[in-house]
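**Student:** Turn this into a structure:
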Amino acid sequence: MSESGERPRPHEVEQLQALMERVGESEDRMAKLLTIASMDAETYADLRELYEQQAARAVTKDVFYPYEVVDGPVGIGTDPDGRRIGLTRDQVNEHLLLVGMTGAGKTTFFYNLMATAVGHDVPFLVFDFKNDYRHLVQHQDLLVVNWRDFKFNPLQPPPDVQPGKWGEILADTFAHATDLLIGSESYFLDQLRRIYELYDTAATDQYPSLFELRDLVAADEIRPASPRFKYKERVHSRLSMMTGFSGAIFDCSQGYPIDALLDRNVVLELKEPNQYVTNFVVEALLTWIFYYRDAMGQRQKLRHLIMFDEAKRVFDVNRSRQPASGYPPIDDLVGKIREFGEGLVVADHEPSKLSDSLKANTTAKLWLTLGSGTDIQEMAQTFGLDPEETEFTRTMQKGEGLFKLADREPVPIRLPDYELDKAMTEAEIRARMAPELEALPVQDRVRPDRFNEYLGITSEAETADETTPVGEIAEALLASVTEMPFLSISKRYEAIGVGSKNGTAAKSELVTLGLVREVTVPTGRPGRNPTLLELTPVGRDVLDERGYDVPETGRRGIVHRYWQHQVKEYYAAHGFAAELEFAVGSQRIDVYAERADETIAIEVACSPEHEVTNIEKCLDAGVDTVQVVTIEDAVRDRIQSAVQERFGHVPDRVVFKPISAFV
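**Tutor:** Modelled structure (predicted):
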């Protein structure tokens, strides 16, 4: 360069201009600065050093230069130059899709968005499948509702929605959430209309619950040769599953006032219920909110947000492309609910498995780091990226992403962090929320005389006194539950020597008295999910009173114990010596199998809770193989992620098997 005090050469000024263009300097400012720099070498040198530093910081961003200006008031991050990226309220109302692998920053994004929503006076409902958000009560005014405390009767229509109309809507939603086809959906709707008539819902405030609907279906006498018998079995199986382990959610005639909760910041924890129950709760609540807003005529701009991760639970591309099951009602809802000021913010780590409708109906999209090539290509197509731009996404680190509005160019984005102490336990959050939840109005389940008469149950039989009167057949059926816990209902009738009609009547009597509950065991194989009977604490007391030996089952539910039994029988049939609840110091292994020089520790994982600790326990026992048997793919994925986080990888001795291998 020329000496100090001299002017820079023309090619040097051109180089400075190129640097300015590279970092996005405005034309007016560039012209002024170049004029000054061209007259003094020292000024030129200072400006060149400044713009070289800026260009160095922007080297990985060139492919998207010049950056789109997205500066709405709802801030979500910054662009590579540190400029704020934000959405308008209208854009938030038109839904946002967030994709990224585990650990990419999705949960942190939700933390920050919830805080931003509070600042903009926009209440929200968060469906929490991992118990991640309870810790925010330290920072925000939240009502955190654990599923064990939640009360929701999906058979109760929104205000000003007629039961007949709601029945058709609910049947469609129930069928989609539980994978029922059109014939079973039609049968479900017929039974729903019948129970609404028995309760006279058009003239009273009393509503049946899923428990009463299940009993109505069970009492429906259909010849096994009839095609409707299969529909009945499928619907009854789904209802039994809903009213089983997670049945406390639906154990009410009138649940929490959802309309009032829409004015609060609410987190609904749904980690433990099985996938069918969780999907149904989410889809039924989304549907309830939409038809409530519609009935109230509440068409306006952004008024409420609904947020959740693991969006493919609801917006599954495979289900949306199955003609036999019809067009998913929830997909249709996505495009309509925005009219009523409801904005959706949903996330997933596998965008290739999300429905086309969700991707088409989300105006804003945020792409964080992805691990799968299939998912990267899916998002590249959605964003309209060329190969060079797609390659940029492979360099993104945690908290970095690519943001795009419809009909706008993508912008690299840096998300803010969120410091949070995750120390809140389930017991602590439930105790903290109890006073608020106890203040919410709830109506217990009711059974009108007309309903009981239809089922052939006298009103006196519905109320159990201290001696709990039970018929002879019902007592035999009750005793068989403790003596032969893993028999299906039809096999149980055979075991006590009664036909289907008398057996069903006895079972209904036991269910009505609260002595047993029906539980459907998921097997991972359609049509092969047995329904079992499980003793309630009241049922155990009744058998004790009558002198029966009732073994302790601990905290294990019937589904977990059923699969322990099945796994043990499987290995025994293959030449292993197998033992349940095998003691390892003060701890126990679900199933321990040994043959010659081979040892296997098997843990049955109905949910992800505590499974990493169980795996460590088995590894410490020194077995050859630790086998984790999972009922749902989602549970397997979450355990695998937790294991990788704990160990840095999945240990060679740890293998995962689906429960269907033991059917």
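
**Student:** hey, let's count contacts and neighbours off CA atoms from now on
**Tutor:** Fine.

**Student:** and the residue nearest to Arg22 when sequence neighbours are not counted, what helix or strand is that in?
**Tutor:** Using Cα to Cα, 6 or more residues apart in numbering and skipping the chain neighbours, the partner closest in space to Arg22 is Ala55 (6.6 Å). In this structure, Ala55 sits in helix 41-57 according to DSSP states H and E.

**Student:** Alongside the first, I'd like the structure of this one:
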Amino acid sequence: MLCPPYKTNWFSSFRLPGTSANLRRACAQQAAWMMETFSLACDFLFSQLVYAPYPACSNGSAQEPLKKSDSTESGDIPETHRIKDSKSGTSLSETEQTLMKDIHKNPFDGVVKRYARLEISRRRGNHAKQNLIEKGIIHPVDIPTRTGKVVLLDLTPSMREAMKRNGIDVPKRKEGGIVHNYWKNEIRKQLEKDGWTVELEKPIGNNMAIDLYAEKSGKRTAVEVETGTRGAENIKKLIPLNLDRIISFSVTHEVKLKTLRCFRKESIHVNNLNVLDPSSWDRIYEYFK
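**Tutor:** A predicted model of the protein is given here:
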């Protein structure tokens, strides 16, 4: 309750000089009625603040309110965030729905590859992409590569949480997010192409794991994807395992330089360690022979 209820007891000593008792009583009753009406009005306004739905996006234009049932108070996905097969009853266009479902199913495809697979033009795809960004459903992520960059489309944290609340499977993210997972996926594909048996997130005890562990013809290789925060720690945990090869793959050249500085600072000198980044991607198969 925003305003406390008002009782007529407060007016028991109400006095107007030079007036009769009946007039004073009438004035007190009128004042009490006005206060009670004001209290009810405050309650009504407060309820509107509590249940007022949040906007789906903030793009500088006028925003339409959502229905009360679309509030996150109920745990439901807001109407503009809901994945539907029906063309009606949703503010997402058919192309936007198709794009969003594909982002969830194939998170590591760049926009060019994605549009080609979905058989939608770049113009139509970019229009749908921009609408989903403005609605707070996805955001673009640039991945630097040897020849330029790949643009991934990732679900926003709020959208991922909404999907979880509605029973939709959303894979957990390690530190580094989609960038870390993208390179793990690319390295896994290259290892498997070269005949390695690959295990992701292989446990090694003490609540630690290897990003990629691979075996082929009796040889054992470990790959750690570095985003710039734990380069030295990730290699230290691998040294006691007596692996045939250790690869530290930095997601950018800047991260590689930072990782090398950490190795020098921690006095890490390992003969079977190779430090790579996207600039050496075209030669990475040489390390998987």
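
**Student:** and the helix holding Ala55 of the first structure, what does it pack onto?
**Tutor:** Helix 41-57 of the first structure is packed against helix 10-22, helix 27-37, with contacts defined by 3 or more Cα pairs under 8 Å, 6 or more residues apart in numbering; DSSP states H and E.

**Student:** Which strand or helix spans Ala162 of the second structure?
**Tutor:** Using DSSP H and E, Ala162 of the second structure maps to helix 157-165.

**Student:** Now the element after that helix, going C-ward?
**Tutor:** The C-terminal neighbour of helix 157-165 of the second structure among helices and strands, as given by DSSP H and E, is helix 177-193.

**Student:** which residues in the first structure does that following helix match up with?
**Tutor:** Matched against the first structure by TM-score structural alignment, helix 177-193 of the second structure falls on residues 557-573.

**Student:** For Phe494 of the first structure, what is the corresponding residue in the second structure?
**Tutor:** Rather than Phe, residue 494 of the first structure is Glu. By TM-score structural alignment, Glu494 of the first structure lines up with Ala116 in the second structure.

**Student:** ok now do that match, which residues does it touch?
**Tutor:** Applying Cα atoms under 8 Å, 6 or more residues apart in numbering to Ala116 of the second structure gives no contacts.

**Student:** returning to what we had before: what's the matching range in the second structure for the helix holding Ala55 of the first structure?
**Tutor:** Counting by TM-score structural alignment, helix 41-57 of the first structure pairs with no residue of the second structure.

**Student:** what's the matching range in the second structure for the next helix or strand along the chain from that helix?
**Tutor:** Where DSSP H and E defines the elements, the next helix or strand beyond helix 41-57 of the first structure is strand 74-78. On the second structure, no counterpart of strand 74-78 of the first structure exists by TM-score structural alignment.

**Student:** do the same with stretch 513-520 of the first structure
**Tutor:** The aligned range for stretch 513-520 of the first structure is 135-142, by TM-score structural alignment.

**Student:** ok, and what's touching the matching stretch?
**Tutor:** 56-58, 80-81, 132-133, 149-156, 158-159, 179.

**Student:** quick one: buried residues of the match of helix 177-193 of the second structure?
**Tutor:** Neighbour counts over stretch 557-573 of the first structure (16 or more other Cα atoms under 10 Å) mark 558-572 as buried.

**Student:** quick check: the longest helix anywhere in the second structure aligns to which part of the first structure?
**Tutor:** Across the second structure, the longest stretch assigned as helix under DSSP state H is helix 21-51. Per the alignment by TM-score structural alignment, helix 21-51 of the second structure matches no residues in the first structure.

**Student:** before we move on, back to that, flag every buried residue along the helix holding Ala55 of the first structure.
**Tutor:** In terms of neighbour count (16+ other Cα under 10 Å), helix 41-57 of the first structure has its buried residues at Ala41, Glu42, Thr43, Tyr44, Ala45, Leu47, Arg48, Tyr51, Glu52, Gln54, Ala55.

**Student:** Show me the strands in the stretch 451-600 of the first structure, by range?
**Tutor:** Residue ranges of the strands in the stretch 451-600 of the first structure, as given by DSSP state E, counting those that start in this stretch, are 516-520, 531-535, 577-584, 587-595, 598-605.

**Student:** Tabulate the ones you listed in JSON lines, adding columns for distance to Thr287 of the first structure.
**Tutor:** Listed next are the strands of the stretch 451-600 of the first structure as JSON lines, based on distance: least, Cα to Cα, whole Å:
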{"stretch": "strand 516-520", "distance to Thr287 of the first structure": "25"}
{"stretch": "strand 531-535", "distance to Thr287 of the first structure": "29"}
{"stretch": "strand 577-584", "distance to Thr287 of the first structure": "43"}
{"stretch": "strand 587-595", "distance to Thr287 of the first structure": "40"}
{"stretch": "strand 598-605", "distance to Thr287 of the first structure": "31"}
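
**Student:** Tell me which of those sits nearest to Phe229 of the first structure.
**Tutor:** Distance to Phe229 of the first structure, taken as Cα to Cα, is lowest for strand 531-535 among those, at 15.6 Å.

**Student:** and the angle for the closest one with helix 537-545?
**Tutor:** Orientation note: strand 531-535 of the first structure sits at an angle of 70 degrees relative to helix 537-545 (axes from the mean of the first three to the mean of the last three Cα atoms, to 10 degrees).

**Student:** Give the closest residue to Phe656 of the first structure in space, chain neighbours not counted.
**Tutor:** Leaving out its chain neighbours, the residue that sits closest to Phe656 of the first structure by Cα to Cα, 6+ apart is Val628, at 4.8 Å.

**Student:** typed the wrong thing, it's Ala476 of the first structure
**Tutor:** Ile496 (6.7 Å).

**Student:** For that neighbour, give me its contacts.
**Tutor:** Ile496 of the first structure makes contacts with Ala476, Leu477, Ser480, as judged by Cα under 8 Å, 6+ apart.
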